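Visitor: return a 3D structure for these sequence lines:
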Amino acid sequence: MQPPARAQKPEFPWWLAVAVAIAVVAAVGIAGSDLYRQVFATVAKGIGITVFVTVVGFALAAALGLGVALMALSGSAWLRQIARFYVEIIRGVPILVLLFWIAFAGAPAFVAGWNFVTAPLQQAGWMDALIVRDISLLWRAIMALTIGYSAFIAEVFRAGIQSVEIGQIEAAKALGLSRLQRFRLIVFPQAIRTILPPLGNDFVAMVKDSSLVSVLGVADITQMGKIYASGSFRFFETYSIVAYIYLILTVGLSLALRALERRLRRQHARS
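Guide: From the prediction side, this is the model:
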């Protein structure tokens, strides 16, 4: 009979120690150089836009993805097929292509459709006609990221919901819980432990993919870097600062999400 395996002692995160040391050295270097301070001050103006695009885009993508996932798990074959069509088509289009399509094809098509539907109200003088310029490039970029990521998030939600044992759902039915109550009280609290890690990965990925909005001229971190570099020809310094800021955001966010996962696991172990 083999002795029980010992719990493996957690390794010291040397990679994190090295990364923090490099970040501190870089911060000292930035603070001690007039050039790097100027570059950092310029590029940092785009942090607010990057955070706004990421948070709003991810929140909308999560809501849309959950809706698509529930359609994929519904009892209606039509809803399941519509959900599968949406997921497969959207996942097959690169985010950058989707960004261009939403910005320069989808937005004009939406405006044309809106004006067609509201034509009687416009003729009566109750509302003005909508023009393409009324939809800012910022919101076109957010909608593109929302649609693009919702297809991936829908699969994350679907897999997490399906991971819940069917016996618990049947027991909840026997207790007379409604479908909404079963989802809110039984399914979702258990599914979130499976959903959270890949959902966190998608959030970090959206932070990085938010840099794509710079192609539309949205003043995020990347766009501010492009503007400064094109005017000063300080490409090395500028894009080093851009990479540094993105690394601070993504690594810090990844560590926060891992800490949240560990906390949820401890709570589940105690319960």
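
Visitor: C-alpha only now, for contacts and for neighbours.
Guide: Fine.

Visitor: my guess is L216 meets R140, correct?
Guide: No. Contact criterion CA atoms under 8 Å: L216 and R140 do not qualify, at 9.1 Å.

Visitor: looking at these two, which is more packed in?
Guide: Neighbours were counted for L216 and for R140 using other CA atoms under 10 Å; R140 has more, 21 against 16.

Visitor: which residue comes closest to that one once chain neighbours are left out?
Guide: A103 (5.3 Å; CA to CA, 6 or more residues apart in numbering).

Visitor: what's the distance between that neighbour and Y149?
Guide: Distance of A103 to Y149, computed by CA to CA, to the nearest Å: 16 Å.

Visitor: please apply the same query to E155.
Guide: Using CA to CA, E155 is found at 10 Å from Y149.

Visitor: and the helix or strand in which T54 is found, what does it pack against?
Guide: Taking DSSP states H and E as the criterion, T54 maps to helix 47-72. Helices and strands touching helix 47-72, by 3 or more CA pairs under 8 Å, 6 or more residues apart in numbering; DSSP states H and E, are helix 77-91, helix 137-162, helix 188-209, helix 221-232.

Visitor: flag every buried residue along that helix.
Guide: For helix 47-72, the neighbour count (16 or more other CA atoms under 10 Å) marks 47, 49-58, 60-62, 64-66, 68-72 as buried.

Visitor: equivalent analysis for stretch 231-247, please.
Guide: In stretch 231-247, counting by 16+ other CA under 10 Å, buried: T238, Y239, I241, V242, I245, Y246.

Visitor: now do the contacts for the last one.
Guide: Just to be clear, that refers to Y246. Going by CA atoms under 8 Å, 6 or more residues apart in numbering, Y246 touches K208.

Visitor: regarding it, what is its secondary structure?
Guide: helix (DSSP: H, G, I helix; E, B strand; the rest coil).

Visitor: what's V204 in contact with, if anything?
Guide: T250, L253, S254.

Visitor: what do you get if the cut-off is 10 Å, keeping everything else the same?
Guide: For V204, the contacting residues are T54, F58, P198, L249, T250, V251, G252, L253, S254, L257, by CA atoms under 10 Å, 6 or more residues apart in numbering.

Visitor: what strand or helix carries the nearest residue to R182 once chain neighbours are set aside?
Guide: Residue nearest to R182 in three dimensions, not counting chain neighbours: A172, with 6.3 Å by CA to CA, 6+ apart. According to DSSP H and E, A172 maps onto helix 166-174.

Visitor: one more, so I can put them side by side:
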Amino acid sequence: MSLFEQNFSVFLQGFGHTLLASIFALVGSLILGTIFAIMQVTNSRTARTIGNIYVQVFRNIPLLIITLFFYLAVAKVIKMTGFTAGTIALTLYTSAFIAESVRAGILSIEAGQMEGARANGLTFGQAMRVIILPQAFKVAIPSLGNQFINLVKNSSILAFVGGLDLMYQGNIVAANSFDTFTTYIIIGLFYLVITLPLSYYIQHLEHKLKKNA
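Guide: Next up is the predicted model:
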């Protein structure tokens, strides 16, 4: 019986946790990133300052440090598992990069569109939601796609805090079987199961939007 067959349930469990953490972090980072991107382009100096500080802090601190902070420090105050700590850290870290991608998309839209929307009675929030953001996301799709793929790969950080993810389970299999090479080849293939379809979908969406432009 092959290593894969012997440990299929272990790999599958890790794959499930990796997929779940990636989905949670993807949705959360997209929401947070969009919010902080908008804050960076508002007329409010306070909002811009908060947005800039958030992005600069989480972009320039290693993901491992953020993860360990939640797992070792925050968990003393708010009880959380390694999976939760890793997913929160992954969300915050990725959201900073998404904020920059979305901000760049917003700034690429002609300023007159916002001015025209405000002149027609729309609030800043309404104009941003209905007119600016849909266009900004189209511009930012290639960059966002790269961030989403990086997010999936970065989810391996959960292994450092007992997050039961694919890398964590793989480390256990490698330690028990002493077949490190085969184990990590299998892990790499599992990651490709997530990242390749995501990559192809982003490319498809990008080509589709270009045709409709």
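
Visitor: and the TM-score between these chains?
Guide: Once superposed, chain against chain, the TM-score is 0.93 (TM-score structural alignment, normalised by the length of the second structure); 213 aligned residues with a CA RMSD of 1.6 Å.

Visitor: picking that back up, out of E155 and Y149 of the first structure, which sits in the busier spot?
Guide: Y149 (26 against 19).

Visitor: thinking again about what came up before, residues that sit against both of L216 and R140 of the first structure, list them.
Guide: L99, F100, A103, F104.

Visitor: I figured the third one hits L137, correct?
Guide: Yes. A103 of the first structure is in contact with L137 according to CA atoms under 10 Å; the separation is 6.9 Å.

Visitor: out of the two, which sits in the busier spot?
Guide: With neighbours defined as other CA under 10 Å, A103 of the first structure and L137 compare such that A103 has more, 23 against 19.

Visitor: map the more buried one onto the second structure.
Guide: Using TM-score structural alignment, the equivalent of A103 of the first structure in the second structure is Y71.

Visitor: excluding chain neighbours, what is closest to the residue mapped onto S199 of the second structure from the first structure?
Guide: When the first structure is aligned by TM-score structural alignment, S199 of the second structure is paired with S254. Distances taken as CA to CA, 6+ apart place V204 nearest to S254 of the first structure, at 6.9 Å, with adjacent residues excluded.

Visitor: ok, the residue mapped onto that neighbour from the second structure to A117 of the second structure distance?
Guide: With TM-score structural alignment as the criterion, the equivalent of V204 of the first structure in the second structure is I149. I149 of the second structure sits at a distance of 35 Å from A117 of the second structure (criterion: CA to CA).

Visitor: ditto for I35 of the second structure
Guide: Distance from I35 of the second structure to A117 of the second structure, by CA to CA: 20 Å.

Visitor: go on, G163 of the second structure?
Guide: 46 Å.

Visitor: ok, the two, which is more surrounded?
Guide: Comparing G163 of the second structure with A117 by neighbour count (other CA under 10 Å), the higher total belongs to G163, at 25 against 18.

Visitor: show me what contacts N171 of the second structure?
Guide: A159, S177, T180, T183, Y184, I187.

Visitor: let me fix that: V130 of the second structure
Guide: With CA under 10 Å, 6+ apart, V130 of the second structure has these contacts: A117, L122.

Visitor: and for I135 of the first structure?
Guide: Counted by CA under 10 Å, 6+ apart, I135 of the first structure has contacts A103, A107, P108, V111.

Visitor: go again using 8 Å as the cut-off
Guide: Residues near I135 of the first structure by CA under 8 Å, 6+ apart: A107.

Visitor: so the helix holding T54 of the first structure corresponds to what in the second structure?
Guide: Under TM-score structural alignment, the match for helix 47-72 of the first structure is residues 15-40.

Visitor: tell me roughly how far the matching stretch lies from the first structure on average.
Guide: In the superposition against the first structure, stretch 15-40 of the second structure averages 1.1 Å from its aligned positions (mean CA distance after the TM-score superposition for the first structure).

Visitor: before we move on, what SS does V164 of the first structure have?
Guide: coil.

Visitor: correct me, but V173 of the second structure touches Y184?
Guide: No. Using CA under 8 Å, V173 of the second structure makes no contact with Y184, being 9.5 Å away.

Visitor: endpoints of stretch 155-172 of the first structure, how far apart?
Guide: Start-to-end, stretch 155-172 of the first structure (CA to CA) is 24 Å.

Visitor: aligned to I192 of the first structure, what sits in the second structure?
Guide: Looks like I192 of the first structure aligns to F137 there (TM-score structural alignment).

Visitor: wait, its match touches E100, no?
Guide: No. Assessed by CA under 8 Å, F137 of the second structure is found out of contact with E100, at 11.8 Å.

Visitor: about what we covered before: and the match of V204 of the first structure, how far is that from A96 of the second structure?
Guide: Distance of I149 of the second structure to A96 of the second structure, computed by CA to CA: 15 Å.

Visitor: check contacts around I186 of the first structure.
Guide: Q168, I169, A172.

Visitor: and these as JSON lines, adding distance to A27 of the first structure?
Guide: JSON lines is the format used below for those (distance: CA to CA, whole Å):
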{"residue": "Q168", "distance to A27 of the first structure": "52"}
{"residue": "I169", "distance to A27 of the first structure": "52"}
{"residue": "A172", "distance to A27 of the first structure": "55"}
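
Visitor: quick check, nearest of those to L79 of the first structure?
Guide: I169 (21.2 Å; CA to CA).

Visitor: I figured that closest one hits R182, correct?
Guide: Yes. Assessed by CA under 8 Å, I169 of the first structure is found in contact with R182 at 6.9 Å.

Visitor: got a list of what the nearest residue to Y86 of the first structure once chain neighbours are set aside touches?
Guide: Among residues not flanking Y86 of the first structure along the chain, A151 sits closest, at 7.1 Å (CA to CA, 6+ apart). Counting by CA under 8 Å, 6+ apart, A151 of the first structure makes contact with G65, V68, Y86, V87, E88, I90, R91.

Visitor: tell me how many other residues surround the fourth one.
Guide: Neighbour count of V87 of the first structure, defined by other CA under 10 Å: 24.

Visitor: one more: the last one?
Guide: By other CA under 10 Å, the residues close to R91 of the first structure number 15.
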